[in-house]
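Undergrad: model this:
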Amino acid sequence: MLNKSVYIIIILILLPNFVVSQDGKKPNIIVIFCDDLGFADLSSYGSIWNETPEIDKMATEGLRFTNFYAGAPVCTPSRAALMTGCYARRVDMDLDAKNRWVLFPVAKKGINPKEITLPEVLKEEGYSTAIIGKWHLGDQPEFLPTKHGFDYWFGLPYSNDMEVLKREDPPLPLMRNEKVVQQSNKLKVFDQTTLTKRYTEEAVQWIDSNKEKPFFLYLAHTMPHNPVAARPEFYKKTTNPKKGFGAAVAEISWSTGEILSYLKKENLDKNTLVIFTSDNGGNPNWGASNGILKGKKGQTSEGGIRVPCIAWWPGKIEPGTTCTTPASVIDFYSTFSSLANIKLEDATKRDGKDISQYFFNPHLEVEPRPFFYWHVGYLEAIRYGDWKINLMGDFSKKAKENIAKSTYSEVSSLGQVELYDLNNDPGERFNIADAHPEIVQKLISMADKERAALGQWNDKGPEVRTTIYKKNPKPLLKQP
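TA: This is a model prediction of the structure:
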């Protein structure tokens, strides 16, 4: 007779197929991706300023992660991680052509056309696919989302502040598929106060037109990235000293409620997994809060890369649950493929893993795995279990100069190797490297292996899949 533990193992192995096969339908998948939302910017994650009732209800009806990581501490590499299931370093999206930390308008590089993206995998299996919102993985024709698995796109090609006169940026373009449908005039940004509302309406309309077969919606909010914007009524829903930021967060909460309410009204909720998260940590200078976590956007301290994440799936995910096991946006590629019963057989090396079991058994004990904090061409830190090592203290003077230049001096290091126990010290206050030399050495050995595979800075390792570079990129402009 099989013992209890064997039965549990069998159930976990079969669980993704069970989820798909109950009614014969592949699950719908929605990823709501905020821009610069901090770890503590939601009431359900401790905010005392921002009213987020719709998102908080989502958390009480679903699963809340407390150790969830963005793919990077800034926009472009984090989104590359979502689309590819890889650290941005592996797919050559951790630096732009000038070694800056994100892509800028009229970029010479973008996501590799040969890369098999998450929407491409899902589309091949019959999914309708759409991105509503910000892309930021290249603004040349071969890099746009409609060339990388998305049937439909409405949104911005990069950040909403990328219209800088001295940098000669083109006017900020709003896109529908591959055409500019609205653009700033004489370097005055078009009205962004209705952008969240427009994204929400587009998302609901697109779902309504594509609900007869499985769909994947990537709702990539522009907000609360600076310059923040929201409709006037949402300024009444925050006590944040930075009123605009709090209003933008409140409107994102409203938007999330609209999406979930629509799914319930159309009886789509029980076959739809909805993920809510952020592309990186917040910047307190703009009104964000990362709570007790050290650091901010642009840094590999926890406040720069640990983000809120909520998973919602009525009837599948137990309401009001919490998962403390570390997980990351790099895991969504394998996880969504598994839930859709898709076998990945392309032999492409990816860094993420299938975490679907966390949704249904959040207290499951799993073997620790390393999480690598890649940023601007350097492996800056590693987490393994509850241990985190900050490696920057041992970096050369030249490496530190490179990092400072690429990140506008957003460098976080004590000038020596730092070791933290994140379970007891999530705020990274107490460096205990001297007390645990064996742990330090173990993590440094992991770092050496990772660097040998992926290199650093402009020295790309043998496992880096180098993307293409355009010699003469053109700006996105509205045709007369």
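Undergrad: Every contact and neighbour count from this point should use C-alpha atoms.
TA: Will do.
Undergrad: Could you count how many residues lie near residue 368?
TA: Residues contacting residue 368 under the criterion other C-alpha atoms under 10 Å number 12.
Undergrad: and it, which of the three is it?
TA: Secondary structure of residue 368, reduced to three states by DSSP: H, G, I helix; E, B strand; the rest coil: coil.
Undergrad: How much space separates it from residue 294?
TA: Taken as C-alpha to C-alpha, to the nearest Å, the spacing of residue 368 relative to residue 294 amounts to 23 Å.
Undergrad: What of residue 106?
TA: Counting by C-alpha to C-alpha, the gap from residue 106 to residue 294 is 34 Å.
Undergrad: now residue 382
TA: Counting by C-alpha to C-alpha, the gap between residue 382 and residue 294 amounts to 16 Å.
Undergrad: Compare the two and say which one has the larger neighbour count.
TA: Between residue 382 and residue 294, counted using other C-alpha under 10 Å, the more crowded position is residue 382 (22 against 17).
Undergrad: Could you pull up the residues touching the more buried one?
TA: 370-373, 388-391, 443, 447 (C-alpha atoms under 8 Å, 6 or more residues apart in numbering).
Undergrad: Only the buried members of these: can you turn that into a ChimeraX selection?
TA: Entered in ChimeraX, the line below selects the buried ones among the contacts of residue 382, by 16 or more other C-alpha atoms under 10 Å:
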select :371,372,373,388,389,390,391,443,447
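Undergrad: Inside strands: which ones of the contacts of residue 382?
TA: Assigned to strands by DSSP state E, the following of the contacts of residue 382 qualify: 370-373, 388-390.
Undergrad: Just confirm residue 299 contacts residue 73, I think it does.
TA: Yes - with contact defined as C-alpha atoms under 8 Å, residue 299 reaches residue 73; the gap is 6.0 Å.
Undergrad: one more, for comparison:
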Amino acid sequence: MKTLIISFFAAILLTAVSCSPKPEQKSATIDHTNFVVVFIDDMGYGDIGTQGATGWTTPNLDKMAAEGMRFTNFYAAQPVCSASRAGLMTGCYPNRIGFSGALFPNDQVGINPNETTIAEMLKEKGYATGIFGKWHLGRPTEFLPLQHGFDEYVGIPYSNDMWPLDDVGNPVPEGHGRLKNPDLPVLNGNDIMMTITDLKGQDTLTTLYTEKAVDFINRNADNPFFLYVPHSMSHVPLGVSDKFRGKSKQGLYGDVMMEIDWSVGQIEKALAANGIAENTVFIFTTDNGPWLNYGNHAGSAGGLREGKTTSWEGGQRVPFIIKWPAATPAGTICNKLGCAIDILPSFAKIAEAKLPELKIDGLDITDLWKGKTETEPRETILFYYGKNNLNGVRKDNWKLVLPHTWASYHTQPGENGYGGKRIRMKVEEPELYNMMRDPGEQYNVIEYHPEKVAELMKLVEEARAELGDLNVGIEKGAGNREIGRK
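TA: As a prediction, the model looks like this:
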């Protein structure tokens, strides 16, 4: 199968877009490349129109895919909040730098100052840097964005359910763990500019981040910039502005997705109006798969197995769209492997920036972004989860799942904002899946391919030596580094 496919549908859609009236554009002399990353929380592989979403529409994302490139085998760094973001920001597998799971408001750890973020790397090249959204790499001041390369920050420091209320905005009973959390703070730089104390406050977040992002673009259009927009949505509790409430056929989750799509469109319009869209790398992706036990307040894994916090495909394979008119062929699909940890070294290549001094795991995949289908920069993916558990490895189209336990969604989900229960399940013996024929991981074919198992086990042993594996009692490998501590 060819890696790069120009679809008839995309061509038709692109033609329609090109015939639409265009906003008045500023003239700009571009001698640099800008970078925009929109990073969604808990959105599923199947939640975009081009990937099968039903019950709502995503015209701006569909347009972005028609004018850019969509990856079908792109992975988050890990299938949970803080770890995933740590991988994106540093180009490292999160367990290499001490991250696991999700940090909580009172945790006294965060991103180590010895690690280099995308923002720090690009600032060395003269880039303006801004983040508007959810950070989740440490709450104490020394771990916040301004101390890690960003010039501007407006957003919440952790997940929007880390407040003293339940997931539908009601008070929790006496003794509940959430009572240890403060009201949800919205920070401007290092300082609290307001707190969110009810669901109406949650409704404002997507619009707030979008307005700040557009303003940042307008103010920095004549200079190189890196804009990072990690939306709080579609994490529960769901919030949506009045302009999108009730607009989808699916309910609140669909409304939220339509507002996220609107946000993408607003950023696109700002880039075009300033005459800088051509030389801007615009990426849309997500931190992990859907939180399926929330039922109708969760998205879809698009037929992949399980969801968030699992090492199955539904937990870690995520949507990825890149639009870079100066270099990326329009209306294309890439089936090669990619991972969020590859974004930092790819940006470094484009900006001619210096890579971090400490070892990273990401690879330069800019050749794929440019449509060079003969290249294959990434052959393998490591599926680490928990404190430091290696749950699987993938090479090419083969995925070896190692013995481990997980919390499965194969039980009754919740409804209307309340989460359902999950059940503990266990892989007792290694399992092998062919990702080309069986992306849903339903048919274990390990007995037919002992040679593939042997090949993949070599990768497992190398990973265990380098990064450890608590599943077999190896707490650390030779390459693990410490998380930052207050």
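Undergrad: what's the TM-score here?
TA: Here the superposed chains carry a TM-score of 0.85, computed using TM-score structural alignment, normalised by the length of the first structure; 428 aligned residues with a C-alpha RMSD of 2.0 Å.
Undergrad: re earlier: which neighbours do residue 299 and residue 73 of the first structure have in common?
TA: residue 305.
Undergrad: Counting neighbours, go ahead and name the busier of those two.
TA: The residue with more neighbours, out of residue 299 of the first structure and residue 73 and counting by other C-alpha under 10 Å, is residue 73; that gives 31 against 25.
Undergrad: Map the more buried one onto the second structure.
TA: Residue correspondence to the second structure (TM-score structural alignment): residue 73 of the first structure is matched to residue 79.
Undergrad: So its match is in contact with residue 312, correct?
TA: No - using C-alpha under 8 Å, residue 79 of the second structure and residue 312 do not qualify as a contacting pair, with a distance of 9.2 Å.
Undergrad: Neighbours of the residue lying closest to residue 197 of the second structure once chain neighbours are set aside, how many?
TA: In this structure, residue 197 of the second structure finds its nearest non-sequential neighbour in residue 183, 5.8 Å apart by C-alpha to C-alpha, 6 or more residues apart in numbering. A count of nearby residues for residue 183 of the second structure, using other C-alpha under 10 Å, gives 16.
Undergrad: In the first structure, what residue corresponds to residue 183 of the second structure?
TA: Alignment note: residue 183 of the second structure maps to residue 171 in the first structure; criterion TM-score structural alignment.
Undergrad: my guess is its match meets residue 190, correct?
TA: No - the pair residue 171 of the first structure / residue 190 is not scored as a contact, 9.2 Å apart, by C-alpha under 8 Å.
Undergrad: hey, what's in contact with both of those two?
TA: In the contact map built from C-alpha under 8 Å, 6+ apart, the residues linked to both residue 171 of the first structure and residue 190 are 183-184.
Undergrad: which ones are touching the match of residue 73 of the first structure?
TA: When the contact criterion is C-alpha under 8 Å, 6+ apart, the partners of residue 79 of the second structure are 287-289, 308-311, 315-316, 385.
Undergrad: Can you tell me which of these has the most neighbours?
TA: For those, counting by other C-alpha under 10 Å, the largest number of neighbours falls to residue 289: 37 neighbours.
Undergrad: Now which residue in the second structure aligns to residue 292 of the first structure?
TA: Superposed on the second structure with TM-score structural alignment, residue 292 of the first structure falls opposite residue 303.
Undergrad: Number of residues surrounding the residue nearest to its match when sequence neighbours are not counted?
TA: On the basis of C-alpha to C-alpha, 6+ apart, the spatially nearest residue to residue 303 of the second structure that is not a chain neighbour turns out to be residue 440, at 6.2 Å. Residue 440 of the second structure has 19 neighbouring residues, counting by other C-alpha under 10 Å.
Undergrad: State the distance from the match of residue 73 of the first structure to residue 253 of the second structure.
TA: Where residue 253 of the second structure is concerned, residue 79 of the second structure sits at a distance of 20 Å (C-alpha to C-alpha).
Undergrad: Then residue 89 of the second structure?
TA: Shown here: residue 89 of the second structure relative to residue 253 of the second structure, a distance of 27 Å by C-alpha to C-alpha.
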